[in-house]
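1. Would you be able to build a 3D model of this:
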Amino acid sequence: MKNLRKEFPVLSQNTYLNTASSGLLYDSLLDYRQEHDLDFLIGGSTFRDQQEKFLNTVRKSIGFFFGCTPENTVLTPNFSLGFNTILNGLEKKKKVLLLDEDYPSINFAVANKGFEVCHAKVNSSLEQNIEEAVAKHKPSIFAFSLVQYTTGIAIDLNFLKQLKLKNPELLIIADATQFCGTKVFDFNTSGIDILGCSGYKWLLGGYGNGFMLFKENVLDQITPDTYKKAASNTDYDSSYTNLRARYECGHLDTFNFGSLQYSLQYISKIGLSVIEEQINELSIYAKTELTNLNLLENDVISRKNHSSIFNIKGDQKMYNSLKEKNIITSLRGNGIRISLHFYNTKEDVTRLVDELHRYR
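-> Below you'll find the model as predicted:
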């Protein structure tokens, strides 16, 4: 992994602990992006002639990487646009279960559209809280982040399988933006009906790309009858009227989606299982060190498994002090968020811990 760090120029000047905010651009992806735009530069409109054929290869790459058919893989500039499109097509009488203090792109998007809402608390008993909320409120939809963006608390994927088995009519929609690219994952065998992700964080795809994955027949089930009726009564090209067109309306940027495809191939060459092992090792090390400093909340400490996102006790002054030392983090919630990817090392964590010792 240390050899890979040379591809990420930011790492030569900074201790970068902020992938949960933005993944890094790397040398070979920059080369790809420059070649892409050179082709556009010399090709003009002829460059666009292969657009749809190319985007089909992107759908196949995403589907292969995450275990979903290309037909059920939708391209979208980001998770939020895809999620809002889903919500716009659902009946507002449906009740939606949310996690308290989840990402605003989920919770505010649901609340401002007039759905009836209920909540489950995010703490050390997260899965039990969800199960009890489903039994009590009987929601039609459960929408949530797989990893909480402030605390890093991650929902148990096996729990989601069991939840779906016990509640087959519950539509489970997951935002995986803080998850995809950190663990080996097969959507087809998961308990999730719809999974969405923006590609600019752990997938290192840069900005302006994302995707939505749908289990078989789910895309059809959530498409409004008015849309399907209108589509059946026109002779427009199917690219304007198929089930994906609600999400893929307008021209999709081959620069952005090509960047995502390139990064999926880059991650595959490293090996996602290798990346997962590296992240897990860093996460365990960081959790131990930060626990020893009494900088983590009890809800995080008591969880058996955790992501590589941690929110440590700290304020603006501490954040500024770390930034002055070129330790890049984020202010989130009531503390300072750090996040570790495969290009991080134990030395990065040690440097953070050493600075925190000095600060105290």
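2. can we go C-alpha only for contacts and neighbour counts from here?
-> Noted.
3. Counting neighbours, what do you get for G314?
-> Look at G314: counted by other CA atoms under 10 Å, it has 16 neighbours.
4. hang on, it packs against G335?
-> Yes: at 4.8 Å, G314 counts as touching G335 under the criterion of CA atoms under 8 Å.
5. can you confirm M212 is in a helix?
-> No: assessed with DSSP: H, G, I helix; E, B strand; the rest coil, M212 is strand; it does not lie in a helix.
6. Let's see this one next, to set against the first:
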Amino acid sequence: MDNLRKGFPVLEQYTYLNTAASGLLPEKVWEFRQDHDLDFFLKASVLKEKMGDMLTGVRESIGNFFHCAPNRVALVPNFSYGFNNVLESIDKPSKVLLLENDYPSINWAVESRDFNVVFATIDENLEENIIAQIEKEQPHFFAFSLVQWINGVKINVEFLKKLKEKFPELILIADGTQYFGTEAFDFDASGIDIAVSSCYKWMNAGYGNGFILFNESVQGKISPKNVGFGSLQGKYKAHEGNFIGKFEPGHYDTLNFGSLKVAIDLIQQIGIDVISERINTLKSIARKRFASAGLLEDWTLEREDYASLFNIKGDEKLFNRLKGEGIITSLRGEGIRVSMHYFNTEKDLNRLFKALNI
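-> A predicted model of the protein is given here:
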């Protein structure tokens, strides 16, 4: 599968096991960016006259890839911007369920507002904990990461479908930043009401682009307030009071959002099933090796579904030694976070295993 590494020159310099921090920029995306800025340099507003058509193409590409109608896809520069706008659209006081120690951009954003906040514990019984808190606290919203940023604990989409069936009035708001781009995802069939994501990690689209997917039933349950010249510009935003337009009040950067479309095109060219199969192979190998060496928290091993990012036992000294050997990871929580994408190989893992003496 070495052909999957083509177009990522950074892999010739490093053993890159850090997609959970920052995805790589594919050569095709880089080439688009070069051509785009040259066109802007030479044409200025003549290029920008086509901005609406380009953004429509991006919106439709996202909708097609994630199975969500394009008139329910909002373009945002990143997860935090989009999520904060969603929170500002929620009447207060409302009760919100969060997961303890979830991604700070989720929990901090909720806790900084006038919401009644309750928590579910992340452990081997995560799903049971979530259901118990919903039954006890009866929250209006549940905001969570599909994949936990520190240790890769993953909430199964099938569980979310059943959760929505059991609690149909509960609004599910999911962060897909550590998930989207790793396997096929059907938003309309997921049970999730609102999904928000940045695309610089597993989507490999670079920085400055993201999206929000809305279930059709959400309109009327939240009240977005932002508005600007961009709110009414382009297809799907043609009339005053348009829902997704209130998440897109300004002028958008065609460089960054065009990069997202090229990145999605590349994923579809490779095949999301091929990507998923490759990731599953690598994460299975890594988990077994880490577990046998005692490098993972025992309770995480009781989880059947898990992502391809792991938090292994280690300190800053080990992190720096790995970096010195060209193995790129991240210090997160109380250990070292290791993550692998489809462009990684077993050779990459073997270099890590050798460096760890396992």
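7. After superposition, what is the TM-score?
-> The TM-score (TM-score structural alignment, normalised by the length of structure 2) is 0.95; 350 aligned residues with a CA RMSD of 1.6 Å.
8. Quick one: the helices in structure 2, in order.
-> Taking DSSP state H as the criterion, structure 2 carries its helices at 27-43, 45-48, 51-66, 79-88, 104-111, 126-137, 157-166, 254-270, 272-292, 316-324, 346-356.
9. start and end residues in structure 1 for the second one, please.
-> Alignment note (TM-score structural alignment): helix 45-48 of structure 2 is matched to residues 45-48 of structure 1.
10. OK, contacts around the residue nearest to the spatial centre of structure 2?
-> The centroid of structure 2 falls nearest to T177 when counting by CA atoms, centre = their mean (1.2 Å). For T177 of structure 2, the contact set (CA atoms under 8 Å, 6 or more residues apart in numbering) comprises 79, 145, 196-199, 201-202.
11. and the nearest residue to V196 of structure 2 once chain neighbours are set aside, what does it touch?
-> Nearest residue to V196 of structure 2, sequence neighbours excluded (CA to CA, 6 or more residues apart in numbering): I212, at 4.4 Å. With contact set as CA under 8 Å, 6+ apart, I212 of structure 2 has these partners: 73-76, 82, 194-197.
12. Show me what I212 of structure 2 aligns to in structure 1.
-> With TM-score structural alignment defining the correspondence, I212 of structure 2 maps onto M212 in structure 1.
13. Next: L266 of structure 2.
-> For L266 of structure 2, the residue aligned by TM-score structural alignment is Y266.
14. What about that match, how many residues nearby?
-> There are 16 residues near Y266 of structure 1, going by other CA under 10 Å.
15. and the gap between the alignment partner in structure 1 of E135 of structure 2 and F255 of structure 1?
-> Alignment note (TM-score structural alignment): E135 of structure 2 maps to A135 of structure 1. Between A135 of structure 1 and F255 of structure 1 the distance, using CA to CA, to the nearest Å, works out to 45 Å.
16. what's the spacing between the counterpart of P168 of structure 2 in structure 1 and L38 of structure 1?
-> Correspondence of P168 of structure 2 to structure 1, assessed by TM-score structural alignment: P168. Applying CA to CA, one obtains 50 Å for the distance of P168 of structure 1 from L38 of structure 1.
17. Then K269 of structure 1?
-> For K269 of structure 1, the distance to L38 of structure 1 - CA to CA - is 25 Å.
18. One more: A20 of structure 1?
-> In this view, A20 of structure 1 and L38 of structure 1 are 31 Å apart by CA to CA.
19. Which one's more surrounded, A135 and F255 of structure 1?
-> F255 (18 against 11).
20. That one contacts Q34, correct?
-> No: counting by CA under 8 Å, F255 of structure 1 does not reach Q34; the two are 9.4 Å apart.
21. Mind checking which of K269 and L38 of structure 1 has more residues around it?
-> L38 (12 against 9).
22. who touches the residue of structure 2 most remote from its centre in this structure?
-> Using CA atoms, centre = their mean, the residue of structure 2 lying farthest from its centre is L42. It sits 34.5 Å away. L42 of structure 2 makes contact with no residue, according to CA under 8 Å, 6+ apart.
23. Kindly state the neighbouring-residue count (a burial measure) for G324 of structure 2.
-> For G324 of structure 2, the count of nearby residues is 10 (other CA under 10 Å).
24. any idea how far the closest residue to Q13 of structure 2 other than its chain neighbours is from L4 of structure 2?
-> Leaving aside its chain neighbours, Q13 of structure 2 sits nearest to G326 (7.4 Å; criterion: CA to CA, 6+ apart). Distance of G326 of structure 2 to L4 of structure 2, given as CA to CA: 20 Å.
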